[in-house]
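1. Model the following, please.
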Amino acid sequence: MTLVPDPWWLSAGLAAVLFLDAIASIRPPTFIRVCLDGVNFPRDWWWSLIVIKLAAAGGLIAGLWMPGIGLATNAAVILYFLAASYAHIRARFLKHEFWVNCLGMLVLALLALVFGFLV
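-> Presented below is the predicted three-dimensional model:
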């Protein structure tokens, strides 16, 4: 196991996807609105997801130079999407938004962790 991602581009790619997701969430397109409404996430709290995703993107980028930061952030991103998956299952909202958006991001974060830090 390493404390700095190798290859670096896995963490950078995950950071880029999270950053773009956060920017898109400022004025959420239909698929994001449907997803958040489907799990009954209060609209008054949608802003918090933007902050979380921007902080995660920043942590992943900082982790390219600061040992341990990227690893901790990557683990937190996995926990975030596990919680999102639980919310989908609990709400019984298992449409394509769950399979593509939520589980897709979870798989991306897992791949970045495994191949960037563990292998």
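
2. switch to C-alpha atoms for all contacts and neighbour counts from now on
-> OK.

3. can you list the residues that contact the longest helix along the chain?
-> Assignment by DSSP state H gives helix 69-90 as the longest helix of the chain. Residues outside helix 69-90 that contact it (C-alpha atoms under 8 Å, 6 or more residues apart in numbering): 3-5, 11, 38-39, 56, 59-64, 94, 98, 102-103, 105-106, 109-110, 112-113, 117.

4. Mind listing what's buried along that helix?
-> Neighbour-count burial for helix 69-90 flags 69-74, 77-78, 80-82, 84-85, 87-88 (criterion: 16 or more other C-alpha atoms under 10 Å).

5. tell me the centre residue of the chain?
-> By C-alpha atoms, centre = their mean, the mean C-alpha position of the chain lies nearest to V77, the distance being 4.9 Å.

6. this one next, for a side-by-side:
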Amino acid sequence: MTVLFTAVILCIAANAFIAVADYARAGFVLKNSAEVRAPAAALPYLATLKLAGAAGLVVGLAAVPWLGVAAGVGLVLFFLAAVAAHVRARVFHNIAFPGLYLLLAVASAAYMLDGAVGS
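-> From the prediction side, this is the model:
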């Protein structure tokens, strides 16, 4: 369980980081969005979803386990869509990034589910 807990902490940090980069319209974010044909106007909305997922994981760890489960599942769905966008656009050179975020989200959902069921 220590590995999964570490994955949750990494997932929170990674999603908070990328949400800030999305809000700031960082160059690498704009480039990636253009490559996968995601409109730049969608970035603040995507950032908000990532930040909400990270916040939900924090609240899930601290007080409301089922909110953490919902946040973890939401992030899994979000990053499944991100990987699908890369595949659809045939952008494989950086697919490892949404893939890593997806793995962190899956581990987080598993950890949170175990905690919610066990409590």
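
7. quick check: stretch 73-85 of the second structure aligns to which part of the first structure?
-> Counting by TM-score structural alignment, stretch 73-85 of the second structure falls onto residues 75-87 of the first structure.

8. what's the mean distance for the matching stretch versus the second structure?
-> Taking mean C-alpha distance after the TM-score superposition for the first structure, the mean distance separating stretch 75-87 of the first structure from the aligned residues in the second structure is 0.6 Å.

9. Looking at the contacts of helix 69-90 of the first structure, which are in helices?
-> 11, 38, 56, 59-62, 103, 105-106, 109-110, 112-113.

10. For stretch 15-33 of the first structure, which residues meet the burial criterion?
-> When burial is assessed from 16+ other C-alpha under 10 Å, stretch 15-33 of the first structure yields the following buried residues: A15, A16, V17, L18, F19, D21, A22, S25, I32.

11. Would you check the span in the second structure matched by that stretch?
-> When stretch 15-33 of the first structure is compared against the second structure (TM-score structural alignment), it corresponds to residues 12-30.

12. tell me how far stretch 22-38 of the first structure is from the chain's mean position?
-> Centroid separation between stretch 22-38 of the first structure and its chain, computed with C-alpha atoms, centre = their mean, to the nearest Å, is 14 Å.

13. ends of it, how far apart?
-> Stretch 22-38 of the first structure stretches 19 Å from its first residue to its last (C-alpha to C-alpha, to the nearest Å).

14. Which residues does that stretch contact?
-> Counting by C-alpha under 8 Å, 6+ apart, the neighbours of stretch 22-38 of the first structure from elsewhere in the structure are P42, W47, L49, I50, V51, K53, L54, H88, A91, F93, E97, F98.
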